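Asker: after the sequence you'll find the predicted model.
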Amino acid sequence: MPTLICDCNKTMPLDPKALGRALDEDLTLHSTLCRREAGAFQQAVKGGADVVVACTQEKRLFAELGQQTEGAVSPVRFVNIRETGGWSRDAKGASPKIAALLAAAKLPEPEPVPTVSYKSEGRLLVIGPLEDAERFAALLGDALDVTIFSRGGSGAQERRFPVLGGRIDQLSGWLGAFRLAWSQDNPIDLDLCTRCNACVAACPEQAIGLDYQVDLDACKSHRACVKACDVAGAIDFTRAPVAHDDTYDLVLDLRRQPSFLQHAPPQGYFHLPPGEENGPRALEVVIRLRELVGEFEKPKFFAYKQKLCAHSRNEKIGCNACVDICSAEAISSEKSRQQIKVNPNLCVGCGACTTVCPTGALSYGYPRAGEQGTKIRTLLSTFERAGGTAPVLLLHSQERGQQLVEELGRAARVGAAAGVPANVIPLAVWHVASIGIDLWLTAVAQGAAHIALLATSEEAPQYLEALEQQMQVAQAILEGLGYAGRHFSLLRARNASDLDQELQLLAPRRGATPQTRAPFAVSGEKRTTLDLALDHLVEHANARPEAIALPPGAPFGSITVDKDKCTLCLSCVGACPASALQDNPQAPQLRLVESNCVQCGLCAGTCPEKAITLQPRLLLSPVRKQPRVLNEAQPYGCIRCGKPFGTLRGIEAMIGRLAGHSMFQGQALERLKMCSDCRVIDIYSASDEARISDV
């Protein structure tokens, strides 16, 4: 796969020999690849193999040039080495990072995944004051089928668009499938109203304004307005509120309070509150609305394995992390079915649900964890092979995060900023919340001295809280194992200047890493990846305590059992979704395989005696993966055959509770001391004896 590098008119100190050695490829340095040396690009795209062009500034130009080149058959990939490294105060030392970015650009594209489809015919609902709504309708009416919903406003006298008026009961849905449930409770039908203003002039109480809404508190029922509107017939005070149910493809909401309060509203819904309707964002919204006609697809960002889910058992709620964190309100509880439900149409692909899921029941689908892990490993290994030390991974979003990194690079070019430090490797992801503790610890095991997540205005507050909580867990593990230094940080930046300051503080942070780099590949199963990372970190650790205490919310831990309360009913075993709690077929025992425990709390919630307490920690001894007895009891033998069928304490407790019940007297009480087989035999024996006695 040929790689084309360009120092952008000699503004970057690139070393083609050093880069070539790291990539195992002969590289030629260009200075004007997009201009006088464009022939080199044209020659490369005739070769058939994928071509990597180290320039995103002229991406469009290269694409057009490829289309115009006869015999061009090679797919072209683009990677930014200019703003991310070449334009920086540390540019002379950035060769290892640039080599890493080039190597990652050569990786295969993520495997295709199922898609989610939307279809929009351009039916737009504009909600808000009539005058503002009609202004936006005029801007969009040539491209979209516009309907206005308004409680009033002076508006234009010419009725160019359908106008609905009343009370909105519910607005739900997404692009191509919005549902408006509303009640027509205004005596004036705005769609029939001709805006002749006869009713306004006729009303003696001035209860009707130019918004054509009747103030029923001021109205004294003279009904002069009804007579004035006799021809149009738009006013009817006897009309009961009429329920309507309409569908739309797009919604523009001009009210102060939006219909959707979640951080990530449905696709196809745009909110422009008063104060923004004339600002720069209004133009962006108008352009975006005009584009949303047709059929659209997006990746299905998640995969769900119900058998791994720790959300519910026996209608008891355990782990609710994904439901609580979803900023799109795309995840709901179905505890009766012992699972959660994800609406793919509402999902925005942030991946936060997958990072907080302790079991891996929810996994990120595009790109998959294995593909993301391969990219991280490629970046780190190439950086080190090219002579770099103490690499810092900077995870940022592909939208606002990428924009800030590029703005910072341009500022560094003119001396207004320091730029991205040489040992900081930017990695664009769909959303910073889509990568969690499994990949973080894997990256440390593979040599990352620090991992930073860039938070901008895109992230919901609950995302940042969850990421910080996971960082505390990961940092506690590394500190407990003796890996000195700080390994994780969450950067907050509103602009390039903020980012510059954060990065200059970030570059010197050098968390310790294992002397031997982890050789494993990231698994598709989250817990498997975590186990591999932990095993490697423990093997090469400087400290090996018996256990590391972890903060609440950690996906690792033990449970403690109050033996004075526990009756070994084993209801907790049936509730455990991870097979961490187990019984012993040979003896009345409650056992725990601690490596399986995800601290979901279903066992504690299910226990009728309230005898279970969660204990977040990471046990380091080999017993972590072996069954460990938490409680055991003396077996109770059947009084008829002697076979043990329960615990002495449990049977005695049951007999004590039922001894006073009218149904458990005499022989019935004795049957409680028998196993199930003998109990049936005894019942039939007693029936036979009774029949013989009757005869």
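Answerer: Noted; the coordinates are in hand. This structure is a prediction, so every number in the text was calculated from the model and none was measured. Numbers count the residues shown, from 1 in each chain.

Asker: could you use CA atoms for every contact and neighbour count after this?
Answerer: Fine.

Asker: report the contact partners of D189.
Answerer: L164, G165, A234, I235 (Cα atoms under 8 Å, 6 or more residues apart in numbering).

Asker: tabulate these in TSV, adding columns for secondary structure.
Answerer: Listed next are the contacts of D189 as TSV, based on DSSP: H, G, I helix; E, B strand; the rest coil:
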residue	secondary structure
L164	strand
G165	coil
A234	coil
I235	strand
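
Asker: dump those residues to JSON lines, plus neighbour count and distance to K97.
Answerer: Output for the contacts of D189, formatted as JSON lines (neighbours: other Cα atoms under 10 Å; distance: Cα to Cα, whole Å):
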{"residue": "L164", "neighbour count": "20", "distance to K97": "59"}
{"residue": "G165", "neighbour count": "24", "distance to K97": "60"}
{"residue": "A234", "neighbour count": "17", "distance to K97": "71"}
{"residue": "I235", "neighbour count": "23", "distance to K97": "72"}
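
Asker: put this next to the first one:
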Amino acid sequence: MPTLICDCNQTMPLQPKTLGTALNENLTLHSTLCRREAGAFQKAVQSGDDVVVACTQEKRLFAEVGQQTEGATSVVRFVNIRETGGWSKDAASASPKMAALLAVAHLPDPEPVATVTYTSTGRLLIVGPLDQAEQVAELLADTLAVTIFAQGVSSQAQPGFPGQERKYPVISGGGLSLKGWLGAFEAKWEKNNPIDLDLCTRCNACVAVCPEGAIDLSYQIDSEKCTSHRDCVAVCKAAGAIDFNREVQTVTQAFDLVLDLGVKPLVTLHAPPQGYFAVNAAAGLASKGLLATVVKLRDMVGEFEKPRFFAYKQKICAHSRNETVGCNACVDICSAGAIRSEKDRQQIVVSPHLCIGCGACTTVCPTGALTYAYPRASEQGVRFKTLLSTYAKAGGTHPVLLLHSQGSGQQAVEALGRAAQLQKTVRGVPANVIPQALWHTASLGLDLWLSAIAFGAAQVAVLVTDEEAPAYLEGLAEQMRVAQAILNGLGYAGVHFHLLRTPAESGAGMVASLDASLQALGRARPTVPATPARFAVAQEKRSTLEMALDHLIAQAPAALPEAIELPAKGSPFGSLLVNTDSCTLCLSCVSACPASALQDNPERPQLKFIEKNCVQCGLCATTCPEDAITLQPRLLLTPQRKEARVLNETQPYQCIRCGKPFGTLKAIESMLGKLAGHAMFQGAAADRLKMCSDCRVIDIYSADNELKITDIRST
């Protein structure tokens, strides 16, 4: 796969020999690849092999040149080495990082996954003040079928509004609600306006005659102002559009797209459904945000696809068992409202149409029941291993993996790189800080972070912007506290995990803040494993965690403690404390455990536990009728972690009739104690509680026969 590098008019000190050695390729250094030396690009794309171009600035131009080049059949991939390192103040020592970025660009694309399809025919609902809605509709009506839900008129409504020509269907009412997604929205409202907008001719006679001013130019009547003069009814007699006795009707209507100009958005989720746009029109119809939204809406007719970002294994889900809810982590963190609990089915349900692919649910899932599907964890593991191994091969040390979104996060990194090239006070991305773009920063968690440290990273930093929901930041911080506690507990000194937040404002303040944060990361030298790991990241979260832990434990720089105490919130590892005085060994916890951490013994009354399997979901504790179980977040480091150990055991209770063991001594004695005063369980009935199920039936049958014989003799 040919690689084309360019020092961008000699503004970057590139070292083609060092880069080529790391990539096992002979590289030619260009200075104007996108201009005078474009012939080298044309020759490369005619080879038929995939081509890597180390430039994203002129990506569009290269694409156009490729289309105009006869015989060009190559797939071209672009990678940014300029803003990410070539324009930093220590660019001269950034060759290992550049080699790593180029090596990752050579990796194949992620394997395709199932897709989610949306179909839009262009039915647009605009909600908001009628005057503003009609003005926006003028910009969209040639492409979309517009319907307006009028919510009064704005304070900026011009005299003479509205126009007399009815260009768009206008509806109104109260209690408007919305559900659905692109191509499948359902609006529901109560048609409670005494004015029928279909009959209204916009003559404005009712507005002029109303003594209370209860009717505005959206032709809706304010019931709080109206005092029943009914002058409007009289003046509208010819059209018959006003009827205060009209029954309130509940109406539903389907739309493909929704533009919400209202003061209070209909959807308040941090990540609203695709096809829904909320814009504050108070800034004026010429505002940048509204115009950008109009442009997007004009392109949203047709069929659209996105990857199905998640995979779900209900069998190992810790959400619910036996009508008891344990883990709610995914439901609580989802900012798109895509995950709901279905108690009847005792599982969670994820709507693929609402899912935005943030992956936060997979990060906080303790069992791995929810996994990120595009790219898969195994593919992400290959990227990290390639990145870090190439960096080390090229002579790099103390690498810092900087994970950021491919949206605002990437823009922040590139802004820092440009500032470093223009301003003396800005240093730019340090030579040992390696940026990696993700679909979403919340899509990776404990398993891949620890794997990255095992593969050779000194630190893992996650750069978040205002794109991330507050719940995501909390979830990432929880996971980082657990990961850091594990490494420090194993003897690795320093701070290995960082959550970096860019200031809300863009510009110089954001650049200065990010620059200071990255420089501090670049200087830090936490303790890391002496030898990088070689394991392959598995798609199963727990398997990857175990392999990463095994390597980190084997490479631990100090004597290991027996166990590492972990934070109570977010820990996927731990033990259980069982109150043996309260526990009756009913074993309801065993059937509730989704990870097979709790087990019984078919031979005798025992509750056994394998700590390695425990995910600290809490289902056992919430299921226990005696409240005898307490979670103990920790990471046990002795061999007993992988062995079954007995948490509680007792003597079996033997049937008083046949001597066969059934139940436990404690459980039967507890039951007898609770029923001792009950009128239904006295005498022979109480004795039957001490019998096995077979003897209990026999005893009841024998008693019935004796009673019948006694009755016959007495007659």
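Answerer: Happy to help now that I have it. Values in this document were obtained by computation on a predicted structure and should not be read as measured data.

Asker: what's the TM-score here?
Answerer: Scored against TM-score structural alignment, normalised by the length of structure 1, the superposed chains reach a TM-score of 0.98; 695 aligned residues with a Cα RMSD of 1.5 Å.

Asker: ok, and the contacts of D189 of structure 1 in structure 2?
Answerer: Among the contacts of D189 of structure 1, the contacts conserved in structure 2 (both residues aligned by TM-score structural alignment, their matches' Cα atoms under 8 Å) are A234, I235.

Asker: want to throw the contacts of D189 of structure 1 into a markdown table with distance to T3 of structure 1?
Answerer: Output for the contacts of D189 of structure 1, formatted as a markdown table (distance: Cα to Cα, whole Å):
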| residue | distance to T3 of structure 1 |
| --- | --- |
| L164 | 59 |
| G165 | 61 |
| A234 | 71 |
| I235 | 73 |
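
Asker: out of the contacts of D189 of structure 1, which is nearest to G153 of structure 1?
Answerer: G153 of structure 1 has its nearest neighbour among the contacts of D189 of structure 1 in G165, at 11.2 Å by Cα to Cα.

Asker: any idea how far L102 of structure 2 lies from V45 of structure 2?
Answerer: To V45 of structure 2, L102 of structure 2 is 17 Å away according to Cα to Cα, to the nearest Å.

Asker: ok, now how distant is G673 of structure 2 from T664 of structure 2?
Answerer: On the measure of Cα to Cα, G673 of structure 2 and T664 of structure 2 end up 14 Å apart.

Asker: more neighbours, these two?
Answerer: T664 (21 against 10; other Cα atoms under 10 Å).

Asker: grab the nearest non-local neighbour of the more buried one.
Answerer: Spatial nearest neighbour of T664 of structure 2, chain neighbours left out: P652 (4.4 Å); criterion: Cα to Cα, 6 or more residues apart in numbering.

Asker: and that neighbour, what's its match in structure 1?
Answerer: Mapped onto structure 1 by TM-score structural alignment, P652 of structure 2 lines up with P635.

Asker: now R523 of structure 2
Answerer: Here R523 of structure 2 is matched to P508 in structure 1, going by TM-score structural alignment.

Asker: in what helix or strand does V146 of structure 2 lie?
Answerer: Under the criterion DSSP states H and E, the helix or strand holding V146 of structure 2 is strand 145-150.

Asker: at which residues are the strands of the stretch 351-500 of structure 1 located?
Answerer: Along the stretch 351-500 of structure 1, counting by DSSP state E, counting those that start in this stretch, strands occupy 362-364, 392-397, 424-429, 450-455, 488-492.

Asker: which residues in structure 2 does the third one match up with?
Answerer: Across structure 2, the stretch matching strand 424-429 of structure 1 (TM-score structural alignment) is residues 433-438.

Asker: same question, the last one
Answerer: The counterpart of strand 488-492 of structure 1 in structure 2, using TM-score structural alignment, spans residues 497-501.

Asker: same deal with the first one?
Answerer: Equivalent residues of strand 362-364 of structure 1 are located at 370-372 in structure 2, counting by TM-score structural alignment.

Asker: how about residues contacting the matching stretch?
Answerer: Here stretch 370-372 of structure 2 has contacts from 309-313, 317, 359, 361-362, 377, 443, 539-541, using Cα under 8 Å, 6+ apart.

Asker: in CSV: the strands of the stretch 351-500 of structure 1, plus distance to V538 of structure 1.
Answerer: Below are the strands of the stretch 351-500 of structure 1 laid out as CSV (distance: least, Cα to Cα, whole Å):
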stretch, distance to V538 of structure 1
strand 362-364, 25
strand 392-397, 22
strand 424-429, 26
strand 450-455, 18
strand 488-492, 19
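
Asker: now render those as a markdown table, adding mean neighbour count.
Answerer: Shown next, in a markdown table, are the strands of the stretch 351-500 of structure 1 (neighbours: other Cα atoms under 10 Å):
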| stretch | mean neighbour count |
| --- | --- |
| strand 362-364 | 24 |
| strand 392-397 | 25 |
| strand 424-429 | 21 |
| strand 450-455 | 24 |
| strand 488-492 | 19 |
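
Asker: what's the closest of those to V76 of structure 1?
Answerer: When these are compared by Cα to Cα, strand 424-429 sits nearest V76 of structure 1, at 18.6 Å.
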